[in-house]
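In: sharing a sequence plus its predicted fold:
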Amino acid sequence: MQTQNGSHDIDRAAELLNGKLISVLTGAGLSTDSGIPDYRGEGAAVRNPMTFQQFQSAEDLRKRYWAGSHLGWKRFAASAPNDGHSALAEFERRGLSNGVITQNVDGLHLQAGSTRVVDVHGSIDRARCLRCGQYYARTPLAQRIEDLNPWLEESESHTLNPDGDADVHDVDAFVVPECTVCGGMLKPDVVFFGEFVPTRKFQLASALVDQSQALIVAGSSLVVNSGIRLVERALRKHIPLVIINRGTTKADRRADVKLDGGASVILCDLLERLTA
């Protein structure tokens, strides 16, 4: 396994991937070049994200989450795909990749032009009623939140977090939107800590890995269970595994090539080599 980056490392990765159908697993490290912070990268703040159980059981926590989610989503919605997202869209267009499995909730792969995307942790651009299952697009829902809480925008400065929310503290007056169909509790359609990845989503992600001949992991430390399970699936198939990430991951020692660096730059470099 290669661990020190250089042209030899990229060449070795390209050699392993050349002529093979590649599935790609991406994490927060791919979106940092789009201005979205990383959970675990260098300089990342230590956080204790809200669990699904807390969201369901405590109104004050639900207010804090929805206030932060609204402000964070507006920042997410203003973010643009970076060169790494564009490179992966080009992988698909050129038939090098059968799709992207992403742990990110920012929707940037679709914006970049990828069409086969499995968002295993959901997407921040929609919300769902926990009672009746009705889905809501975030843009009109955001307008409802602003109409209910016109004071929120001017309340304080806010720090954006990787999962699409922001830190908000004074939320006593915040009015949480309800489902217009049944009056039930709305939740952003993302997987919270304490929730399982939906079975159907994981099946789709597993199918991409099963149908591929190589796996690239880009910008994920593989700490989250869904990611490492997909890597284990690839390893059982004995297909090449290339990991691109700043810092260590849970599968470095099992990768055929580990490229330590920015995911966007390295993906563009690999694309150039594979299409030369």
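Out: Yes, it's here.

In: going forward, measure contacts and count neighbours with C-alpha atoms only.
Out: Fine.

In: could I get the buried residue list for the biggest helix by length in the chain?
Out: Determined from DSSP state H, the single longest helix within the chain is helix 59-77. For helix 59-77, burial by neighbour count (16 or more other C-alpha atoms under 10 Å) applies to 62-77.

In: could you do stretch 84-104 as well?
Out: 84-92, 96-104.

In: Val120 touches Gln103, doesn't it?
Out: Yes - using C-alpha atoms under 8 Å, Val120 is in contact with Gln103, at 5.8 Å.

In: now do the strands in this structure.
Out: Under the criterion DSSP state E, the chain carries strands at the ranges 22-26, 97-102, 117-119, 122-129, 135-137, 186-190, 214-218, 241-244, 257-259.

In: included below, for side-by-side comparison, is a second structure:
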Amino acid sequence: MASPRSSAKTRLQKGKIVEPRVHILKDGSLSAVAEYIKEGKAKNIIVMSGAGISTAAGIKDFRSPGTGLYDDLEKYNLPYPEAVFDISFFKDNPSPFFRLAKELLPGRYRPTFTHYLLPLLARKGLLLRSYTQNIDMLERLTGLDDELLVEAHGSFATSQCIKCEVVTDSKWVRKHILKSSIPYCETCGGLVKPTITFFGEDLPARFGRLALQDFKKCDLLIVLGTSLQVEPFNRLITRVGPECPRLLINREKAGEEMHGGFDFDDKWKYPTVRDAVFLGNCDDGVRELAKLCGWEGELQAMFEAGNIEMQIAEEMEALSLAAELEEAVAVANEAEKEAEEEAEEKAEKEAKKGARKEAKKEIEKETKREAKKEAVAVEPETKRPLQKKEEGKEKEGRQKETPAEKDVPSEDDVVQQLSERLLSTDLNAASETFTAADEILAVSTESVVVVTTIVDTKEAPKPAQV
């Protein structure tokens, strides 16, 4: 490393002569940083980044007045904006986070021009490590080696149960997020969330381990798109050596209030003058830095190639999703068909069952009708003894009638009998012991008696009816 520049003037502090201030950079501009790089003084560059590098991708940052994500969280009815990332609040009410996660979910956005500065520095062998607060995983999509990346606040790359700490399938959690549903652990029933570091949680162990060694080696710190308000991430800028130059590319100045923080306006009068700033969009600042370093064309080519790859990947994913959707529709149709067939089969069974019931009823009715017919047919037989009994009674009643009435023949019968007797009598027969005249007299007498009897019988009073 070349010797730092020193001012010609010495400083007086409380009446004592103090060593002159050392200028690591000639001034606080991008060109001074570019010159530092081109001179070969930056061999272990650390890049710290925040939400500001992703705004060009369409992802809102958190704290920009009027446009930041925290200003857009009123619809979630939070007690305070940061509650959406507060672990205590999350345990009681996880719904706001998962509704927000649907908007932040990786796969909807592409890396920006700024993101491709990281693989460019890595290609040139200048990147020691990239430390990011972002959870959008856009650094990964540039092709940056995972070993060169520290996601200080975690990411959607993995998911874990907050109760039993079992690591779960991120694709499974992603499906829940897309469906606006809350995932619960299949092992213990606890809440499952992406391994994003919430307020109240410790940062990943890898962050602390690597930060301890990396910032001692750093010879150029580039801070991109962050307000440096979240600890302990913001404190990283104080860990580099006192002669390590620092560059901030952001829409506004940040990190000036903490001890050992930036000193853009020479407020703190540090022994070394090493801080530079570019106020504006990250993409504009990075493009200007790349241009000053002679890397603009290379960076632009990487950005365009990356977009083409992303487009192809998105199209492939779209085709895959379409195939999955088609398969899901086919499965749903098949299930619906099976359900319809099952319903038809069930209806047919019910119909057959109903028909059997009706047939059984008809058989029962027919059986009853046949039994009734048989009963009707048998009824005279069963009543015959009774009829005979009645006939016997009637006969007995007739027998109780007066003998004279019972034995008296009708007038016609008597006349017929007498006539026959008269005609059969032989008036010339001599052998008879009595004469014909006597026979006629006897018949006549008998006729009178019979007629008299008939008349008397008819005139006799009938017995009273009981």
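Out: Cool, the structure landed. Nothing here was measured: the structure is a model prediction, and the numbers come from that model.

In: returning to what we had before: the longest helix of the first structure vs strand 186-190, what angle?
Out: When axes from the mean of the first three to the mean of the last three C-alpha atoms, to 10 degrees is applied, the directions of helix 59-77 of the first structure and strand 186-190 differ by 50 degrees.

In: show me the contact partners of stretch 206-219 of the first structure.
Out: 17, 20-30, 98-99, 230-231, 233-234, 237, 239-246, 262-263 (C-alpha atoms under 8 Å, 6 or more residues apart in numbering).

In: quick one: terminal-to-terminal distance for that stretch?
Out: End-to-end span of stretch 206-219 of the first structure (C-alpha to C-alpha, to the nearest Å): 19 Å.

In: one step back: as JSON lines, the strands of the first structure with distance to Gln143 of the first structure would be great.
Out: Formatted as JSON lines, the strands of the first structure follow (distance: least, C-alpha to C-alpha, whole Å):
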{"stretch": "strand 22-26", "distance to Gln143 of the first structure": "31"}
{"stretch": "strand 97-102", "distance to Gln143 of the first structure": "28"}
{"stretch": "strand 117-119", "distance to Gln143 of the first structure": "25"}
{"stretch": "strand 122-129", "distance to Gln143 of the first structure": "13"}
{"stretch": "strand 135-137", "distance to Gln143 of the first structure": "11"}
{"stretch": "strand 186-190", "distance to Gln143 of the first structure": "15"}
{"stretch": "strand 214-218", "distance to Gln143 of the first structure": "35"}
{"stretch": "strand 241-244", "distance to Gln143 of the first structure": "39"}
{"stretch": "strand 257-259", "distance to Gln143 of the first structure": "43"}
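
In: so which of those strands gets nearest Glu272 of the first structure?
Out: For those, proximity to Glu272 of the first structure was assessed by C-alpha to C-alpha; strand 97-102 is nearest, at 14.3 Å.

In: quick one: that closest one to the second structure mean distance?
Out: For strand 97-102 of the first structure, the mean deviation from the second structure after alignment is 1.0 Å (mean C-alpha distance after the TM-score superposition for the first structure).

In: could you check the angle strand 22-26 makes with that strand?
Out: 10 degrees.

In: what's strand 97-102 of the first structure packed up against?
Out: Using 3 or more C-alpha pairs under 8 Å, 6 or more residues apart in numbering; DSSP states H and E, the elements in contact with strand 97-102 of the first structure are strand 22-26, helix 83-93, strand 117-119, helix 199-211.

In: now do the buried residues in the last one.
Out: Neighbour counts using 16+ other C-alpha under 10 Å place 201-202, 204-206, 208-210 of helix 199-211 of the first structure among the buried residues.

In: what do you get for stretch 262-276 of the first structure?
Out: Buried residues in stretch 262-276 of the first structure (16+ other C-alpha under 10 Å): 262-264, 266-271, 274.

In: all the strands of the stretch 251-400 of the second structure, in order from the start?
Out: Ranges of strands within the stretch 251-400 of the second structure are 272-273, 275-279, based on DSSP state E, counting those that start in this stretch.

In: dump the ones you listed to TSV, plus mean neighbour count.
Out: Below are these laid out as TSV (neighbours: other C-alpha atoms under 10 Å):
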stretch	mean neighbour count
strand 272-273	22
strand 275-279	22
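
In: for the helix ranked longest in the second structure, packing partners?
Out: Longest helix in the second structure by number of residues (criterion: DSSP H): helix 296-399. Other elements packing on helix 296-399 of the second structure under the criterion 3+ C-alpha pairs under 8 Å, 6+ apart are helix 117-123, helix 282-293.

In: what about 10 Å?
Out: helix 117-123, helix 138-141, helix 282-293 (3 or more C-alpha pairs under 10 Å, 6 or more residues apart in numbering; DSSP states H and E).

In: which part of the first structure matches the last one?
Out: By that I understand helix 282-293 of the second structure. Aligned using TM-score structural alignment, helix 282-293 of the second structure spans residues 263-274 in the first structure.

In: mean deviation, that stretch versus the second structure?
Out: Mean for stretch 263-274 of the first structure is 2.3 Å (mean C-alpha distance after the TM-score superposition for the first structure).

In: which residues are in contact with that stretch?
Out: 7, 10-11, 13-15, 17-19, 26-27, 29-33, 82-88, 90-91, 94, 96, 216-220, 243-246, 259-260, 276 (C-alpha atoms under 10 Å, 6 or more residues apart in numbering).

In: so which of the helices and strands packed on helix 296-399 of the second structure gets nearest Glu396 of the second structure?
Out: The nearest among those, by C-alpha to C-alpha, is helix 138-141 at 125.6 Å.

In: circling back: now the strands of the stretch 251-400 of the second structure in a markdown table, with distance to Arg174 of the second structure?
Out: Formatted as a markdown table, those follow (distance: least, C-alpha to C-alpha, whole Å):
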| stretch | distance to Arg174 of the second structure |
| --- | --- |
| strand 272-273 | 47 |
| strand 275-279 | 36 |
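
In: between these, which gets nearest to Val415 of the second structure?
Out: Between those, strand 275-279 lies closest to Val415 of the second structure; by C-alpha to C-alpha that is 162.4 Å.

In: residues in contact with that closest one?
Out: Here strand 275-279 of the second structure has contacts from 23-33, 221-225, 244-254, 261-266, 284-286, 288-289, using C-alpha under 10 Å, 6+ apart.

In: please say which position in the second structure Cys179 of the first structure maps to.
Out: By TM-score structural alignment, Cys179 of the first structure lines up with Cys185.

In: next one: Arg138 of the first structure
Out: Checking TM-score structural alignment: Arg138 of the first structure goes with Ser170.

In: cool, Gly43 of the first structure as well?
Out: So, by TM-score structural alignment, Gly43 of the first structure is matched to Gly66.

In: burial of its match, as a residue count?
Out: Neighbour count of Gly66 of the second structure, defined by other C-alpha atoms under 10 Å: 9.
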